[in-house]
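Undergrad: missing the sequence, but the structure's below:
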């Protein structure tokens, strides 16, 4: 009997979700011991050195054991969850159960636990928060009595348990957005094709909640808080410092920046440019029906200007192969966009950006930014970049000296666009002005080539009509 039980338990191992990654950190479990899982169901979220990724389970069964708690870094190839795929009840379940209360693969109260279970996981049980994420097939099976009692008490009116409802259709980024905004996907009427819930549906559902909580949030802030709050005092019990382990995206970024800074000889050039006409063109494009529903902003035209400059000066789009002692010229542009996220700086890129029209580029930029903000950028989206743009202007910064993304030859920093006095047509007038900074690898890009590229970008932004004549 024991042999049969062990044979029916399958172990799901930590996969390599990127190319050559050796480890990943478990950020969150979406299931607990005793939960029923189905093929393709997301069971946990992990963070690699490149991105956060949700992992689906490849088979049906009942969760027997979570091998590691949240926050643990696990080597690729290590078993992280054990699932009973026999189709029977979890080990330790009572021998006689009414059919209506104990269906074939139903979860149970985790009172009798297999030996060897990680101690920190004991007592997790069937959490109400996790059951909202768990997909259920419409098999007609009922919820165990204990779980039904919990759900009934939470609902307060004997409503059907969450597990009885079909799982709403939504992509992982949309699910993450709903979770962050506190929106129950089951309450949303989908507007997407085939009944798929979209980001707009989630935002629309979150708007009434925000409206109802906005006023109390202000009222609840007590006026005398400043008077009663204790002033910071010296503490010698170790609470004056917080140590944060360097791992995941932050660790990978640190290693990459050190390697880039001390391998490629950096040169940075600057130019201040009048972008008044570019800003006017941005406003015009926002009203253009061809750009309806797309993200149109100055970064879009700056990205297009850089692509045109690269087309006119293709040698800037290259990399240095130290092992072969060769300069590798790229005949495509995978345009990287540096994005600040809660987990650190990432640089996803738009593949073959040089072949995209302006509306297509706008669509790709919108998807890239939204995915990065939601923490769903895939490792593949951050590989193979050739040239990068970093927009420090969104933080009110005039400019900077950016460090090259490893393996690339150039990176363009865009400063804040500000209204400044500027000599225009012989008169001092208020104009929209910004400062651009181009860093490049001086091993393969000399001052002349770098200057030409930067000058071309500036000329296009001063006279954006050149996008048509130079493209």
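TA: Ah, there it is. All of these numbers come straight from a predicted model, not from anything done at the bench.

Undergrad: alpha carbons only for contacts and neighbour counts from here, please
TA: Noted.

Undergrad: Determine which residue lies closest to the centroid of this protein.
TA: Most central in the chain under Cα atoms, centre = their mean is residue 375, positioned 1.5 Å from the mean C-alpha point.

Undergrad: Doesn't it lie inside a strand?
TA: No. Secondary structure of residue 375, determined by DSSP: H, G, I helix; E, B strand; the rest coil: coil, with no strand assignment.

Undergrad: From residue 175, how far off is it?
TA: Applying Cα to Cα, to the nearest Å, the value for residue 375 to residue 175 is 12 Å.

Undergrad: just how off-centre is stretch 326-335 within its chain?
TA: In terms of Cα atoms, centre = their mean, to the nearest Å, the gap separating the centre of stretch 326-335 from the centre of its chain is 26 Å.

Undergrad: Please spell out which residues along it are buried.
TA: When burial is assessed from 16 or more other Cα atoms under 10 Å, stretch 326-335 yields the following buried residues: 332, 333, 334, 335.

Undergrad: which other residues reach that stretch?
TA: 307, 314-315, 317-321, 349-354, 384-389, 444 (Cα atoms under 8 Å, 6 or more residues apart in numbering).

Undergrad: adding another structure so you can compare the two:
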């Protein structure tokens, strides 16, 4: 029996995914839960496991191609069934073959050979089925934890099953290199690989994009230019920022402060020699400030015509990745700061979350749910900027670069370290006085940490 496996609903409102790398080819026999492909959504990179055992009869997309949820992904045949070159997922009578159970991020699929959806009624005699997450294997005995399925990248070229003679195979390149080529609009088949065995390296792609390899511009691009497909995270970010910029009336306030004393405090040795970063200090200063200006931790519900006030501050940190910009949600922190993590613990959490974001390893839940965002543009060497609100939030704070410069200090000019903070806010939720009070609350704490002892 022939059937098609459709691209499943990956959750969190995502409607499409891009094929990053195939782990199978036409003719392969696969087992249930074997990784079929690595796909990129607007939220993360995930591996799609096979919903059943069988033989692959068709791959309905090429690497780099974006598919809508519900589109045919791969064709299956029962092991031992005769190949049908004309099969496209329809039964002999023209009706669509039975669709396998959808695989959801965070939703299990059975591993006992049954094709029934999880949650269906089962006879009492049947053994309990394990729940397997996308990108994970079955639960390890005695641990209660799923085994992370290691990413396995093909070491030989993958030839598209078109049946055409003389067609060039897709070149050998690791998924990060393929993503870079897609971002730069480079056709990998026009790139000469300088790596071992002809493997295409990131430098080869970038050289081709700059015209150093003599590659012709892509169809539809003018001479001396190239096009960049907008997919995955970049597409999601573009849509979200456009919606935010043209929906919420943005306004901003700025302040430049002397943070020399705070940096000296952070640089002192501690018993465990653990350090607190300046970014973590800013995050900690936000918590009591948001408690005193609740509108800074809210959102405007246009449909209901009301303002939703969040009970807890869920901080999101903007992270620049190769896939684009995303806001990663930090672990929950109590709004008044009393039950939040220590400075060193928060520093470690920020670093770990940012690295997971750059690796594409965040789950959909880890890139949603924040109520207030912090973006550190100072790491790029700029003094400040006016950020666009993250949709569903009323404030976003931008931190500029730390600069040593002459500054008035105790009635004299001294060399001090200063920083510019910029707060963008939704003028439907906060007015200028509230936004200024919130920003100055944060600024006073960072300029003089001792203020936390007397408030």
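TA: Arrived safely. Source: prediction; values computed, not measured.

Undergrad: circling back to that earlier point, list the ones among the buried residues of stretch 326-335 of structure 1 that fall in strands.
TA: The subset of those located in strands under the criterion DSSP state E comprises residue 335.

Undergrad: Which of the buried residues of stretch 326-335 of structure 1 sits closest to residue 282 of structure 1?
TA: Taking Cα to Cα as the measure, residue 282 of structure 1 sits nearest to residue 335 out of the buried residues of stretch 326-335 of structure 1, at 20.3 Å.

Undergrad: Structure 2: which residue goes with the closest one?
TA: Structural alignment (TM-score structural alignment) places residue 335 of structure 1 against residue 315 in structure 2.

Undergrad: Equivalent analysis for residue 440 of structure 1, please.
TA: Residue 440 of structure 1 maps onto residue 425 in structure 2 when the alignment is built from TM-score structural alignment.

Undergrad: Equivalent analysis for residue 357 of structure 1, please.
TA: When structure 2 is aligned by TM-score structural alignment, residue 357 of structure 1 is paired with residue 341.

Undergrad: Leaving out the residues flanking it, which one is nearest to its match?
TA: residue 333 (7.1 Å; Cα to Cα, 6 or more residues apart in numbering).

Undergrad: So what's the residue count around the one you found?
TA: Residues contacting residue 333 of structure 2 under the criterion other Cα atoms under 10 Å number 19.

Undergrad: Contacts only, for it.
TA: When contacts are counted by Cα under 8 Å, 6+ apart, residue 333 of structure 2 touches 312, 313, 314, 315, 339, 340, 341.

Undergrad: I'd like these laid out as CSV, including distance to residue 440 of structure 2.
TA: Converted to CSV, the contacts of residue 333 of structure 2 look like this (distance: Cα to Cα, whole Å):
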residue, distance to residue 440 of structure 2
312, 21
313, 18
314, 20
315, 19
339, 23
340, 22
341, 23
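
Undergrad: Checking the residues you listed against structure 1: which ones persist?
TA: When you map these onto structure 1 and apply both residues aligned by TM-score structural alignment, their matches' Cα atoms under 8 Å, the shared contacts are 312, 313, 314, 315, 339, 340.

Undergrad: before we move on, back to that, of the buried residues of stretch 326-335 of structure 1, which is the nearest to residue 79 of structure 1?
TA: For these, the residue nearest residue 79 of structure 1 by Cα to Cα is residue 334; the value is 35.6 Å.

Undergrad: The closest one and residue 128 of structure 1, how far apart?
TA: When distances are taken as Cα to Cα, residue 334 of structure 1 and residue 128 of structure 1 turn out to be 44 Å apart.

Undergrad: Please name the residues that touch the alignment partner in structure 2 of residue 322 of structure 1.
TA: Using TM-score structural alignment, the equivalent of residue 322 of structure 1 in structure 2 is residue 302. With contacts defined as Cα under 8 Å, 6+ apart, residue 302 of structure 2 is in contact with no residue.

Undergrad: Good, we can wrap up now.
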